[in-house]
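[1] The sequence isn't on hand, but the structure is:
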């Protein structure tokens, strides 16, 4: 009987802990969405065209999904040679491949490359900033056709929490006047990432 009760209370503790973690994650993503909407509604920061800004209420997001939050193994690149990253214009900013993220999703293993901007790393507030551009099977359907981005930071250890619920569109998805990096082919995911920001409008 004691063993049964111990097992029950252990299961209860695990259940409460998992629920609390889910709630914390949900709040984190809701805060992320609120911050994005605030930026887009602010005339001084918004990438929206004037006519879109006037009627803007909120970006369209996929439902928050815990399965798209995965722990990825971080592998630092031995030789991160500088290269010119193609963009939607003639601009070619200098980046270097900083490392790779190895992770499992829906029973399959994937690898994404992460990059560091040479310009941004010279700024104190962005010196630990890493850039993750990617494409997936939702592009051109429920998400922007040119792919989406994620912001990461240089980890202290060998893992990074990869949360696709924070995937967002480049400014080019809202206004053609911007110059946006084009995700490298090596970051083309052969699955649908139904998380993060959806396309703006047709």
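    Arrived safely, thanks for sending. Everything numeric here is computed off the predicted structure, so don't read it as measured data. Residues are numbered from 1 along each chain as shown.

[2] use CA for all of it now, contacts and neighbours both
    Fine.

[3] just the strands in the protein please.
    In the chain, the strands defined using DSSP state E lie at 69-76, 82-84, 94-105, 108-117, 129-134, 148-153, 159-163.

[4] I'd like these as CSV, with mean neighbour count and distance to residue 195 appended.
    CSV is the format used below for the strands of the chain (neighbours: other CA atoms under 10 Å; distance: least, CA to CA, whole Å):
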stretch, mean neighbour count, distance to residue 195
strand 69-76, 18, 10
strand 82-84, 13, 29
strand 94-105, 18, 13
strand 108-117, 18, 17
strand 129-134, 20, 13
strand 148-153, 19, 11
strand 159-163, 19, 9
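
[5] To residue 44, which of these lies closest?
    Closest of the strands of the chain to residue 44 is strand 148-153, at 21.6 Å (criterion: CA to CA).

[6] Contacts only, for the closest residue to residue 109 other than its chain neighbours.
    In space, and not counting its chain neighbours, residue 109 is closest to residue 103: 5.7 Å by CA to CA, 6 or more residues apart in numbering. By CA atoms under 8 Å, 6 or more residues apart in numbering, the residues touching residue 103 are 70-73, 109-111.

[7] could you redo the last one with a cut-off of 10 Å?
    Residue 103 makes contacts with 70-74, 109-112, 159-162, as judged by CA atoms under 10 Å, 6 or more residues apart in numbering.

[8] from these, which single one is nearest residue 139?
    Minimum distance to residue 139 across the contacts of residue 103 is 16.8 Å, recorded for residue 112 (CA to CA).

[9] Next up, the contacts around that closest one.
    72, 74, 99-103, 132-134, 184, 186-189.

[10] same check, this time on residue 192
    Contact partners of residue 192, counting by CA under 10 Å, 6+ apart, are 135-139, 142-143.

[11] In these, which residue is surrounded by the most others?
    Neighbour counts for those peak at residue 143, which has 29 neighbours (criterion: other CA atoms under 10 Å).

[12] That residue reaches residue 170, doesn't it?
    No. The pair residue 143 / residue 170 is not scored as a contact, 11.2 Å apart, by CA atoms under 10 Å.

[13] for comparison:
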């Protein structure tokens, strides 16, 4: 049966809809992809001039900590829903108390662990033609298994105009590593009432294997200010 495309949640596809053999094969390939990205992120943190770590931190750096890759947290075929009259700029709070101008670009309606939630996507700073969406969020792991201020996602549209939210790519802002960075804080509308046990986590916390993931090595967005 074709999905009901009038329902924005119905277009969401998850890996557990596939046959068992396909799921196993896809999960193994996906895990290899994520682990490669984690190794690249570690190399960036350990050796790049753009690393958020101070030189003395780099000397003892052994890698970032992550939850194991989990395709159940990769949501595909999403639509960016309009935000109505909320296109006006607003002030987003930051880790150092300096508010910055931000814009709401749309909302995603998703289901996580059987719970329907919304995530708002933003652009921080002056409007630009860049298609990247900034999605900061907190969840029930924040302050326990993950950084208390929250985590970030950077989203790009697929070729067909749909979107993917992959929480395995969730990462800590640079202010998690140094107070010298100013990081946008997730607005209350992106405080999720669920546990997102995917992506970057705090080292030494329960329930996740140590490894290393994130965006590919190289200068990161907001290298000097810890966020977009």
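    Received it, and whenever you're ready, just let me know what you need. Keep in mind the model is a prediction, meaning the values are calculated, not measured.

[14] State the pair within the contacts of residue 192 of the first structure that is farthest apart.
    Among those, 135 and 142 lie farthest apart (CA to CA), at 12.3 Å.

[15] Against residue 150 of the second structure, how distant is the aligned residue in the second structure for residue 95 of the first structure?
    Mapped onto the second structure by TM-score structural alignment, residue 95 of the first structure lines up with residue 102. According to CA to CA, to the nearest Å, residue 102 of the second structure stands 17 Å off from residue 150 of the second structure.

[16] just residue 133 of the second structure next, same as before
    17 Å.

[17] and the longest helix along the second structure, how far from the chain's centre?
    Using DSSP state H, we find that the single longest helix of the second structure is helix 20-47. Relative to the centre of its chain, helix 20-47 of the second structure is centred 16 Å away, using CA atoms, centre = their mean, to the nearest Å.

[18] OK, contacts around residue 4 of the first structure?
    Going by CA under 10 Å, 6+ apart, residue 4 of the first structure touches residue 10.

[19] What lines up with residue 32 of the second structure in the first structure?
    Superposed on the first structure with TM-score structural alignment, residue 32 of the second structure falls opposite residue 27.

[20] Same check on residue 41 of the second structure?
    Aligned counterpart of residue 41 of the second structure in the first structure: residue 36 (TM-score structural alignment).

[21] Can you give me every residue that contacts its match?
    Contact analysis of residue 36 of the first structure by CA under 10 Å, 6+ apart lists 30, 46, 58-59, 168, 197.

[22] now those residues: which count as buried?
    With neighbours counted by 16 or more other CA atoms under 10 Å, those contain buried members at 46, 59, 168, 197.

[23] could you redo those as TSV and give each row distance to residue 8 of the first structure?
    As requested, these are exported to TSV (distance: CA to CA, whole Å):
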residue	distance to residue 8 of the first structure
46	52
59	43
168	42
197	40
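
[24] Which of those sits closest to residue 85 of the first structure?
    residue 168 (18.9 Å).

[25] what's the counterpart of residue 69 of the second structure in the first structure?
    For residue 69 of the second structure, the aligned position in the first structure is occupied by residue 64, per TM-score structural alignment.

[26] Return the distance of that match relative to residue 103 of the first structure.
    To residue 103 of the first structure, residue 64 of the first structure is 19 Å away according to CA to CA.

[27] For the alignment partner in the first structure of residue 200 of the second structure, which residues are in contact?
    In the first structure, residue 200 of the second structure lines up with residue 197, judged by TM-score structural alignment. Residues counted as contacts of residue 197 of the first structure (CA under 10 Å, 6+ apart) are 33, 36, 59-63, 142-144, 148-149, 164-169.

[28] hmm, 6 Å instead?
    Contact partners of residue 197 of the first structure, counting by CA atoms under 6 Å, 6 or more residues apart in numbering, are 61, 168.

[29] I'd like the distance between it and residue 160 of the first structure.
    For residue 197 of the first structure relative to residue 160 of the first structure (CA to CA), the value is 21 Å.

[30] Out of the contacts of residue 112 of the first structure, which two sit at the greatest distance?
    Longest distance between any two of the contacts of residue 112 of the first structure is 19.4 Å, between 72 and 184; criterion CA to CA.

[31] Matching residue 79 of the second structure against the first structure, which residue comes up?
    Checking TM-score structural alignment: residue 79 of the second structure goes with residue 73.

[32] any idea how far its match is from residue 152 of the first structure?
    When residue 73 of the first structure is compared with residue 152 of the first structure (using CA to CA), they lie 14 Å apart.

[33] ok so, going back, ok, for the match of residue 69 of the second structure, nearest residue in space, not its chain neighbours?
    Nearest non-adjacent residue to residue 64 of the first structure, counting by CA to CA, 6+ apart: residue 165, 6.3 Å away.

[34] Having no further points to raise, I will conclude here.
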